[in-house]
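1. Okay, structure incoming, though there's no sequence with it:
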């Protein structure tokens, strides 16, 4: 890349510090850098170290990483009685210290570039508030939530500016309980600093969320801001369907175990990086998986704490003798699992998930139906999108009954329906058809590829 190109248009990524948010903008950074644009990725030293530990190809990236120190913050353990990860709030608040160093870096880049395009997480709007004074800097909001959840929240906040289907509204999960009061305050503090951005980016596709993206584009909703749905950019190889793989001794243990299982026979159970289940709920889940008689991989790693290098999150004990009783058809993983590879494996037939947006787009991309168990944030509406709109999943935990224990009988029933029934086969067929549509959309000439090219061409415009 010649010097003149590097000094023409520069892209700066400012992600929020939750792992899922970091993950999304890292993938977007790689997508943009593939267009021969210099990309600068900014975060705290702690969270870049976390990201580096979970992406083994991190050091091979063409992205420029900038880490800034923040004052030490508490890293309390997760609280199983809180569905929202309130224990991460001190880490979230630490981002307030990035305002000045981020502004200084962007100002420095603007001095040698024709244009600086700053793509920032909505939750980092207060961090980039000063760059609007720089004449050759423009900002774009990255929305880390689904377009479905984003639309409903915005529509409510704007006083329901147009009519929607009342039946859909009746079935829609409520916002109540999705955020903690402290996180709501953090979110609200961003609002005074938005409005000067030129557009919004979504890690989504019109193939997946066309109705909601078009709602967000309506004149009543977005004040003529551009919207690009250029996902899923979750670094999943979705160029071809699931393939049979050969057994190899140098692969992760769980993948080598999957190699030996029949096609679409395994349910993958994982609740992301921020979920902590109570001991009682762990027991019910274990009993349900055992009684289902189905094959499974269950990731039981502890939830992230604010600084994952400070201490390990607590992992709840499984029932005595559980692993011995399910040996051969069930595998428990206590560490970090290669989720995208598990979902892409031919033996995986279902995913019991918290419905975080990263996990949702990964399962959609790989054609894996979802047993929905939302915990907080956009997850209840993502679950609604999966089960009610796309019809590629089954409900394990109903959001409106979220404070109730999910019984072993419910777990057993949903797992059997998804993995070993004609109903499950029909759901799997729809999931495979959607995955194929997504594959076509990200290929050359596809709808998502065109939107990504549109964004690149827009920030490079003369």
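-> Perfect, thanks for sending it. Just so you know, these numbers come straight off a predicted model, no measurement behind them.
2. all contacts plus neighbour counts: C-alpha atoms, from now on.
-> Fine.
3. got the contact list for the most centrally placed residue in the chain?
-> Most central in the chain under CA atoms, centre = their mean is residue 358, positioned 2.3 Å from the mean C-alpha point. Residues near residue 358 by CA atoms under 8 Å, 6 or more residues apart in numbering: 20, 24, 234.
4. make it 10 Å
-> Residue 358 makes contact with 19-21, 23-24, 144-146, 203, 232-234, 272, 364 under the criterion CA atoms under 10 Å, 6 or more residues apart in numbering.
5. Next up, a structure to set beside the first:
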């Protein structure tokens, strides 16, 4: 190990939801690949969750990481309500409420490392404000906040006044309504995080994706004077298939023509209603396009204890028989990165979680946006109207409506069949190549990543 990296301990603390756990595990792997000592600190069940779902890296990728379990009190893990009028995963709130009780266990780890390390660098999710507070209290601690959502979204929700409003007007972008994005309970978690002590900010994005927004983002009053590292994409962009049994959907994709399959997934924490499942199924059937649809219950707080439940019993009668040879339904968790990287995959119908957006961009796959909650309504605007690598299937203004099969069929054909789709696919390919050239060598040569490593290992 280089002398500058010796005795620098890095502790990564994710928020316990799949998109957050996943991004920070990718980042941890990247840091450890540069010879740094990295601790990934999370409750046992969430360490298992994120490790079991890791894709795209060689088997040895996590071998040098230290996984540190943070004990958490028992919590209820209710089933999601897919027929709720609000799509935010409020069934995870009991987990979010109990997660704050890991703080003393994290403090013990940090104090132990502080006694033997030259510097303790704590990289915590923006929503885990107590981790940054504990790091700032150490004599040799240095806290950094990791943002799992795009800075453009943080700006867009502020309103239409000042530099942000001027930029949005110049770009011809309109911010979706704030209503129904999150619950009041989750808003309180976000509010507590806004006064977090931090030496800098890390974001899973890059200037090719959000260049117009990054400079204005760092002019926010609470960020002035702090360092910004736009280190994305964090997922591997040269994919190594996961060790162990190959998922059956990849074998099915192998048998499909190149660029012919629509991939449909609404993320780990989102569900669509029973009625919407039926309309989506008919829309896919009528579009006459090949598709791979992940149709499963959203994650519960403890995915190990509860297992996974598919929802194929909500499909129209004889649907499985009608799609034989042209479509496949997956009722368990699917290897999304490997699906997006597959040559048969042509487009991605998505809830537009930022993790999915970044993965799709880095694989050059255009998106059909169907936002559900949180940052997703803005992400749909960013993809369709700013980057122009997708179309909106269900606009946020119609979030309480059941989208009819005929509208879904039209959106699918717009990307998969019509001339407009060819232009969107071309732009997606061009953005992929530009991003890959910018980060270089599968992501490990990302200049912003190297700048961050040099900064935290300085003498």
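-> Nice, thanks for sending it over. Nothing here was measured: the structure is a model prediction, and the numbers come from that model.
6. one step back: where's the residue nearest to the centre of the first structure, which helix or strand?
-> Here residue 358 of the first structure sits within helix 357-365, counting by DSSP states H and E.
7. just checking, what residue in the second structure corresponds to residue 73 of the first structure?
-> Aligned counterpart of residue 73 of the first structure in the second structure: residue 75 (TM-score structural alignment).
8. Can you show me the helices along the stretch 201-350 of the first structure?
-> 206-216, 219-222, 253-259, 279-292, 322-325, 339-343 (DSSP state H, counting those that start in this stretch).
9. Tabulate these in CSV, adding columns for mean neighbour count and distance to residue 65 of the first structure.
-> Listed next are the helices of the stretch 201-350 of the first structure as CSV, based on neighbours: other CA atoms under 10 Å; distance: least, CA to CA, whole Å:
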stretch, mean neighbour count, distance to residue 65 of the first structure
helix 206-216, 18, 31
helix 219-222, 14, 32
helix 253-259, 18, 31
helix 279-292, 19, 39
helix 322-325, 13, 42
helix 339-343, 19, 24
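10. Among those, which comes closest to residue 7 of the first structure?
-> Of all the helices of the stretch 201-350 of the first structure, it is helix 219-222 that lies closest to residue 7 of the first structure, at 31.7 Å by CA to CA.
11. just to revisit the earlier point, nearest to residue 374 of the first structure, of the helices of the stretch 201-350 of the first structure?
-> Comparison of the helices of the stretch 201-350 of the first structure against residue 374 of the first structure by CA to CA identifies helix 279-292 as nearest, at 14.1 Å.
12. could you show me where the strands are in the stretch 351-462 of the first structure, in order?
-> 370-372, 393-395 (DSSP state E, counting those that start in this stretch).
13. Format those as a markdown table; extra columns: distance to residue 382 of the first structure and mean neighbour count.
-> Output for those, formatted as a markdown table (distance: least, CA to CA, whole Å; neighbours: other CA atoms under 10 Å):
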| stretch | distance to residue 382 of the first structure | mean neighbour count |
| --- | --- | --- |
| strand 370-372 | 9 | 30 |
| strand 393-395 | 11 | 24 |
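14. Turn the ones you listed into CSV, including distance to residue 63 of the first structure.
-> Output for these, formatted as CSV (distance: least, CA to CA, whole Å):
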stretch, distance to residue 63 of the first structure
strand 370-372, 33
strand 393-395, 36
